[in-house]
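Colleague: Sequence and computational prediction follow.
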Amino acid sequence: MKKLLCISLMLLLAACSDSERLSPLDNQQPILAFGDSLTYGYGAPKALSYPEQLSQLLNMEVINAGISGEKSKQGLQRLGALLDKYQPQLLLLCHGGNDVLKKQSLDKMKANLGQMIEMAQNRDIQVVLISVPEASLFLPNIKQYQELAEQYNIPLENNIIKEVLKKPSLHSDAVHPNAQGYRLVAEAIYELLEDNGALK
């Protein structure tokens, strides 16, 4: 019985350690950064958006597919064609901010993001999810992002947008980083990719 318990514990620990691992990235294949104004880089020169700065850090092509003002329902309608066009090896999904600001249903947002994740995974494209916080004083985390990460077994960057928006020196207005803020977003995503085995 004791031996069986030890084996079960070892299997559980192994499953936990592998639960959010990514396959190593190939610098010959693009990454698709998909989202709204936070991906587009509103509040900074386009060359200093987080996808552009991440591209420099990785020395890989990171396609900026952000559209300011887009809600998750519109993003869901747009994503499939971009996945087919660019055939990225990785989808960086940072969406839902406008749903939050416009007080749309967070469960509907979750369903839309879930379908986006499935679109990518059905094409054998890896996914990293980047959350936005609630639009209130202390910028609390939105549970739906964590639920999606657990449901689809994907890495989640759950803090960087919130941390940037807590510091006035790092944002251009109440909801958008400035160039320095986007740099920190890019660095946090780089670190997440490194921690999850995506960088050789």
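Modeller: Perfect, I can see it now.
Colleague: When you work out contacts or count neighbours from here on, use the C-alpha atoms and nothing else.
Modeller: OK.
Colleague: OK, contacts around His176?
Modeller: 37-38, 42-43, 165 (C-alpha atoms under 8 Å, 6 or more residues apart in numbering).
Colleague: likewise Leu129?
Modeller: By C-alpha under 8 Å, 6+ apart, the contact set of Leu129 is 92-94, 145, 149, 154-157.
Colleague: all strands for the protein, in order.
Modeller: 31-35, 62-66, 90-94, 126-130, 156-157 (DSSP state E).
Colleague: Between the contacts of His176, which sits nearest Ala179?
Modeller: Among the contacts of His176, Gly43 lies closest to Ala179 (C-alpha to C-alpha), at 7.4 Å.
Colleague: what about the closest one, how many residues close to it?
Modeller: Each residue near Gly43 was counted by other C-alpha atoms under 10 Å, and the total is 20.
Colleague: That one touches Gly181, doesn't it?
Modeller: No - in terms of C-alpha atoms under 8 Å, Gly43 does not count as a neighbour of Gly181; the distance is 9.8 Å.
Colleague: Now do the shared contacts for those two.
Modeller: Jointly contacting Gly43 and Gly181 under the rule C-alpha under 8 Å, 6+ apart are His171.
Colleague: quick one: contacts for the residue nearest to Glu61 when sequence neighbours are not counted?
Modeller: If you skip the residues right next to it in sequence, Glu61 has Pro30 as its closest partner in space, 5.0 Å away by C-alpha to C-alpha, 6 or more residues apart in numbering. Under the criterion of C-alpha under 8 Å, 6+ apart, the contact partners of Pro30 comprise 60-63, 86-90.
Colleague: and the residues you listed, which are buried?
Modeller: If you count burial by 16 or more other C-alpha atoms under 10 Å, the buried members of the contacts of Pro30 come out as 60-63, 87-90.
Colleague: Put this next to the first one:
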Amino acid sequence: MVSALLSCLSPAYGAKALFRNRTMALILGLGLLPAVAQAQEAAEVPVIVALGDSLTQGYGLPADQGFVPQLQDWLTAQGVGAGIVNAGVSGDTTAGGAARLDWSLSGDVDALIVNLGGNDLLRGLDPDVSRANLEKIMDGAAARDLPVLLVGLSAPGNYGADFKTRYDAIFPDLAERFDALLMPDFLAPLRDAGGEAAAAARFMQADGIHPSAEGVAVIVESIGPQVVDLIGRVSQPDAGG
């Protein structure tokens, strides 16, 4: 899926994404604390911040069909109490996520989902840079004693075998180091459900980059049990993974 994502990249994407990222980050920064408070006021349940990019934010989808609202609905259907706060910013890189971590975790937050790295891949950023940024995020969560579910992506072969090896190793390495839960590849459930790449394309939007509402539902079914495990760590922070 990421190879399709790369083929859709236009020369102007970087500048547009940077502008959109800064604008969305400002809006999110002003509105995130009330969102956390509202999640807590709704019920005495754990509050989980989902820190990510457009895959988390729900780009191109109706407000109730993005990753966070579908995950919230899935948890409710399972009888699991939790409030998921959408801290996804379209166009964000791992550096952007690290830069806004402190105010993304403003308020009483109980756990963190980290879903960043896709835009690093789009830009061909050095995997060592991505690793360092994600390490900052994980360090920040550890300093707050927050359990983390780390969500990765699989690098395409376009950048060569060495790049792919170094990038793909980031997520399992950090998950092991920080005792975090791990979903190695956010888009893997779509490939598993669709079989060949052409079949899996039915779960994508027309841009070939972002999952459709149906695709998000497939992803949520896969990641949902791990989010339940993450919630379990809120009351049992020393549980192993």
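Modeller: Structure received. For clarity, every value in this text was computed on a predicted model and none was experimentally measured.
Colleague: TM-score of the superposed pair?
Modeller: Their TM-score after superposition, calculated using TM-score structural alignment, normalised by the length of structure 1, is reported as 0.77; 173 aligned residues with a C-alpha RMSD of 2.5 Å.
Colleague: Tell me the counterpart of the residue nearest to Glu61 of structure 1 in structure 2.
Modeller: Aligned by TM-score structural alignment, Pro30 of structure 1 pairs with Val47 of structure 2.
Colleague: Distance of its match relative to Arg123 of structure 2?
Modeller: Between Val47 of structure 2 and Arg123 of structure 2 the distance is 32 Å, computed by C-alpha to C-alpha, to the nearest Å.
Colleague: And Val129 of structure 2, by the same measure?
Modeller: According to C-alpha to C-alpha, Val129 of structure 2 and Arg123 of structure 2 sit 12 Å apart.
Colleague: how far does stretch 19-34 of structure 2 sit from the chain's center?
Modeller: Using C-alpha atoms, centre = their mean, to the nearest Å, the distance from the centre of stretch 19-34 of structure 2 to the centre of the chain it belongs to is 16 Å.
Colleague: cool, and stretch 204-218 of structure 2?
Modeller: The gap between the average C-alpha position of stretch 204-218 of structure 2 and the chain average comes to 15 Å, counting by C-alpha atoms, centre = their mean.
Colleague: Report the contact partners of Pro172 of structure 2.
Modeller: Counted by C-alpha under 8 Å, 6+ apart, Pro172 of structure 2 has contacts 182, 184.
Colleague: switch to 10 Å and redo it
Modeller: Pro172 of structure 2 makes contact with 150-152, 180-184 under the criterion C-alpha atoms under 10 Å, 6 or more residues apart in numbering.
Colleague: now the strands of structure 1 in JSON lines, with distance to Tyr190 of structure 1?
Modeller: Conversion of the strands of structure 1 to JSON lines gives the following (distance: least, C-alpha to C-alpha, whole Å):
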{"stretch": "strand 31-35", "distance to Tyr190 of structure 1": "12"}
{"stretch": "strand 62-66", "distance to Tyr190 of structure 1": "12"}
{"stretch": "strand 90-94", "distance to Tyr190 of structure 1": "11"}
{"stretch": "strand 126-130", "distance to Tyr190 of structure 1": "11"}
{"stretch": "strand 156-157", "distance to Tyr190 of structure 1": "10"}
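Colleague: Met119 of structure 1 contacts Gly80, doesn't it?
Modeller: Yes - here Met119 of structure 1 lies in contact with Gly80, judged by C-alpha atoms under 10 Å, at a distance of 6.7 Å.
Colleague: Tell me where the longest helix sits in structure 2.
Modeller: Secondary structure of structure 2 read by DSSP state H shows that its longest helix is helix 13-42.
Colleague: list the buried ones in it?
Modeller: When neighbours are counted by 16+ other C-alpha under 10 Å, the buried residues of helix 13-42 of structure 2 are found to be 17-18, 20-22, 24-25, 28, 32-33, 35-37, 39-40.
Colleague: Same question for stretch 190-200 of structure 1.
Modeller: Buried, per 16+ other C-alpha under 10 Å, within stretch 190-200 of structure 1: 190, 192-193, 196, 198-199.
Colleague: What of stretch 128-137 of structure 1?
Modeller: Within stretch 128-137 of structure 1, the residues scored as buried using 16+ other C-alpha under 10 Å are 128-135.
Colleague: what do we get in structure 1 for Val151 of structure 2?
Modeller: Taking TM-score structural alignment as the alignment basis, one finds that Val151 of structure 2 is matched in structure 1 by Ile130.
Colleague: Cheers, nothing more for now.
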